[in-house]
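Novice: Sharing a sequence plus its predicted fold:
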Amino acid sequence: MRDVAELAGVSVGTVSNVLNRPDIVRAVTVERVHAAIKQLGFVRNDAARQLRAGRSTTIGLVVLDVRNPFFTDVARGAEDEAARDGLSVVMANSDRSPEREAAHVDYFETQRVLGLLISPIGDLGERLERLRGAGTPAVLVDRVAGSRSLSSVAVDDVEGGRIAAQHLLDLGRRQLAFVGGPADLAQMQDRLAGVERAAAGVEGASVEAIETLGLSFEDGRRAARALLARHAPDRPDALVAGNDLVAIGALQVLMGEGHLRVPEDVAIVGYDDIDFASAAVVPLSSVRQPRDLIGQTAVQILREEAEDPSLAPRNLVFKPELVIRESTAGRA
């Protein structure tokens, strides 16, 4: 900054004002300082500036699986909201590994981020409460907080599973299967519970839980191949998938390798309503989550808690919506 000030013929304080409060500096001076910055290739040290100010402009975001378009849409919503206040979002991928998740949380803490958004693998309540106590707020994303000391933004996954299953039951399907996993993931447990709740009220209806190792296209393909290995009467006539990737993977195998008709032989409902859902070979019925809105709302809460640590935690739960397409609509 001294070099810039010398070249521009102004004080170091004026350079600081140009960088931080240009509205109080004459336009001709701002132009001269920026010309000096460009000539010298000056880049200010934001780490030092934030340390002096005692406030970061970075938000950490830890997601379960960066390959899942659901999380990229959440991240996009978070970035859009953060950008309105001159903040940035840095995303890290836990890949459902507790060790990687812990390392990311530790890293963001050492970097003194403004706050942390996280879609946790298990129960991180105690760890995040300590983080909050040290001055770094944390908001759970796509997960309802089990503790009253943490804020969260999520969707009612029990209701999402219920409306998916109820749609299939209303179409006359009775042998339902829930395909998703791992089984210890809270979102999968809630979605399965919703499917079971809907089936419990219909005579003759059954629900089979088919656990997958993950929530990728290949996990859906493997599950579908296992179903094709069964005798036809032992196969479900409807699937509720843990997410759209699993649903599309299953759809590809059931139709391509099994030569089954969708929805005539088996109806399929996905979850998340990602862009791929409507573009599948048979457009996929899916439970829609407000993905961008989840990210935006999480940043809003985080920013407010960073500005006022005395705010009581909030737990916002959005209602899901069923979008009906050809993967279920062909049979009344």
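Specialist: Happy to help now that I have it.

Novice: Going by C-alpha atoms from here, please, whenever you check contacts or count neighbours.
Specialist: Will do.

Novice: what about the residue lying closest to Asp244 once chain neighbours are set aside, which SS state?
Specialist: Leaving aside its sequence neighbours, Asp244 sits nearest to Gly270 (CA to CA, 6 or more residues apart in numbering; 4.5 Å). Classification of Gly270 by DSSP: H, G, I helix; E, B strand; the rest coil places it in strand.

Novice: What about Gly270, how many residues nearby?
Specialist: 28 (other CA atoms under 10 Å).

Novice: With Leu51 instead?
Specialist: Leu51 has 11 neighbouring residues, counting by other CA under 10 Å.

Novice: and if you look at the one 3 residues further on?
Specialist: The burial metric for Gly54, expressed as a neighbour count using other CA under 10 Å, is 10.

Novice: swap in Asp170?
Specialist: The number of residues packed near Asp170 is 11, by other CA under 10 Å.

Novice: Now do the contacts for it.
Specialist: Contact analysis of Asp170 by CA atoms under 8 Å, 6 or more residues apart in numbering lists nothing.

Novice: Start and end of stretch 54-72, how far apart?
Specialist: Stretch 54-72 has an end-to-end distance of 30 Å (criterion: CA to CA, to the nearest Å).

Novice: how about that stretch: buried residues?
Specialist: Judged by neighbour count (16 or more other CA atoms under 10 Å), stretch 54-72 contains these buried residues: 56-66, 68-72.

Novice: repeat for stretch 110-119
Specialist: Buried residues in stretch 110-119 (16+ other CA under 10 Å): Arg112, Val113, Leu114, Gly115, Leu116, Leu117, Ile118, Ser119.

Novice: ok, second structure coming up, stack it against the first:
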Amino acid sequence: MAEATRDRVRAAIQELGFVRNESARRLRQGPRRSSDRRAGSPRPRAFGIVVEDLTNPYAADVARGAELTLNDAGHDALWLSSDHSAGKESRNLEMLVEHQAAGALVVPVGLDQAGIDRLRASSGMAVVLIDHAGPDVCSAQVDHVAGGDIAAGHLLALGHERLAFVTGGPAPRPVVERGEGAARTLAKAGGGELRTLTQRALSPTEGRAAAQRLLAMSPTPTGVFCANDLLAIGLINELLRLGVSVPGEIAVVGYDDIELAASSAVPLTTIRQPRLAVGEEAAELALAEWSEGDSHMHRQVILTPELVQREST
């Protein structure tokens, strides 16, 4: 191209505010082959980490665990939030394709196996699910049914027979599984049905609202299992404000063991998830799939939560 022509192109680009369309460029080049990945790249590659809500301390810890593992392997990490929206999740993934990301680690909202297959076919990206599983995809997840078992079993062992499960909607599958585990344990003990309070979100504000609803129940539950620590902390704060003793009148168990759990008004008994480890395992799976290409065998890694007992029970 002549220099005069280059100058005219540069001027047009500057005037129009043109941004290169990576998707179009990739269509001209064709998808990356497995051999290309194994041969290496002249620059570090980025992996996307797509979670539901980056303001949630649990999600941030998972993303951090993944990022540290990716950085150790010489790659960058892009943190993205779907905000519980399948549409925004899809846009996040499209952006990763446009920027030639090597892979995506996803807490899925709307992404299914067909979507995963399309991503692989169009871009060659490695795809790993976090806290979900699929028939033909790597995943790193926690046994949330076991977590619910542990929480309900702890309250039953302390003599609490009237139990409630406080959750938020629309509840993602891992949260549903926590309630299922608690209900199963209560049924095995012959304790009847687990009473469920569904709030609008998994937040401290909704935890405070749940406390009001809890006290209006007749008879009032004496043991409460909250779907996450944020709900539990809000619930405890409101109970204390209303003059209810925790754990004297109502014992509370949370889930996640975020940093705030140990320093809440009444230090919170909770089910600890190996948050950093979930992210680390997901990153290792993504790195393996990206480097191994077509020879990669998908694996599902399942981690076990544990009880951390504090003053709220």
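Specialist: Received the coordinates, thanks. All of these numbers come straight from a predicted model, not from anything done at the bench.

Novice: What does the TM-score come to for these two?
Specialist: With the length set by TM-score structural alignment, normalised by the length of structure 2, the two chains reach a TM-score of 0.83; 275 aligned residues with a CA RMSD of 2.0 Å.

Novice: one step back: the residue nearest to Asp244 of structure 1 -> structure 2?
Specialist: Aligned by TM-score structural alignment, Gly270 of structure 1 pairs with Gly254 of structure 2.

Novice: I'd like to check which residues are in contact with its match.
Specialist: Contacts of Gly254 of structure 2 by CA under 8 Å, 6+ apart are Phe225, Cys226, Ala227, Asn228, Asp229, Leu230, Leu231, Ala232, Leu268, Thr269, Thr270, Ile271.

Novice: Recalculate using a threshold of 7 Å.
Specialist: The neighbourhood of Gly254 of structure 2, defined by CA atoms under 7 Å, 6 or more residues apart in numbering, consists of Phe225, Cys226, Ala227, Asn228, Asp229, Ala232, Leu268, Thr269, Thr270, Ile271.

Novice: Do a quick rundown of the strands in the stretch 51-200 of structure 1.
Specialist: Assigned by DSSP state E, counting those that start in this stretch, the strands in the stretch 51-200 of structure 1 fall at 58-63, 88-93, 115-118, 138-141, 151-155, 175-180.

Novice: May I see those strands arranged in JSON lines, with distance to Val262 of structure 1 as well?
Specialist: Shown next, in JSON lines, are these (distance: least, CA to CA, whole Å):
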{"stretch": "strand 58-63", "distance to Val262 of structure 1": "32"}
{"stretch": "strand 88-93", "distance to Val262 of structure 1": "34"}
{"stretch": "strand 115-118", "distance to Val262 of structure 1": "36"}
{"stretch": "strand 138-141", "distance to Val262 of structure 1": "33"}
{"stretch": "strand 151-155", "distance to Val262 of structure 1": "28"}
{"stretch": "strand 175-180", "distance to Val262 of structure 1": "15"}
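
Novice: right, so of these, which gets closest to Ala164 of structure 1?
Specialist: Minimum separation from Ala164 of structure 1 across the strands of the stretch 51-200 of structure 1 (CA to CA) falls at strand 175-180, 10.4 Å.

Novice: In structure 2, point out the residues matching that closest one.
Specialist: Residue span in structure 2 matched to strand 175-180 of structure 1, by TM-score structural alignment: 162-167.

Novice: Alignment lookup: Ile301 of structure 1 to structure 2.
Specialist: Under the alignment (TM-score structural alignment), Ile301 of structure 1 maps onto Leu285.

Novice: again, but for Ala75 of structure 1
Specialist: Checking TM-score structural alignment: Ala75 of structure 1 goes with Ala63.

Novice: neighbours of its match, just the number please.
Specialist: 29.

Novice: who's in contact with it?
Specialist: The contact partners of Ala63 of structure 2, by CA under 7 Å, 6+ apart, come to Ile49, Gly279.

Novice: How about Arg96 of structure 1?
Specialist: Shown in contact with Arg96 of structure 1 (CA under 7 Å, 6+ apart): Leu64, Asp65, Ile121.
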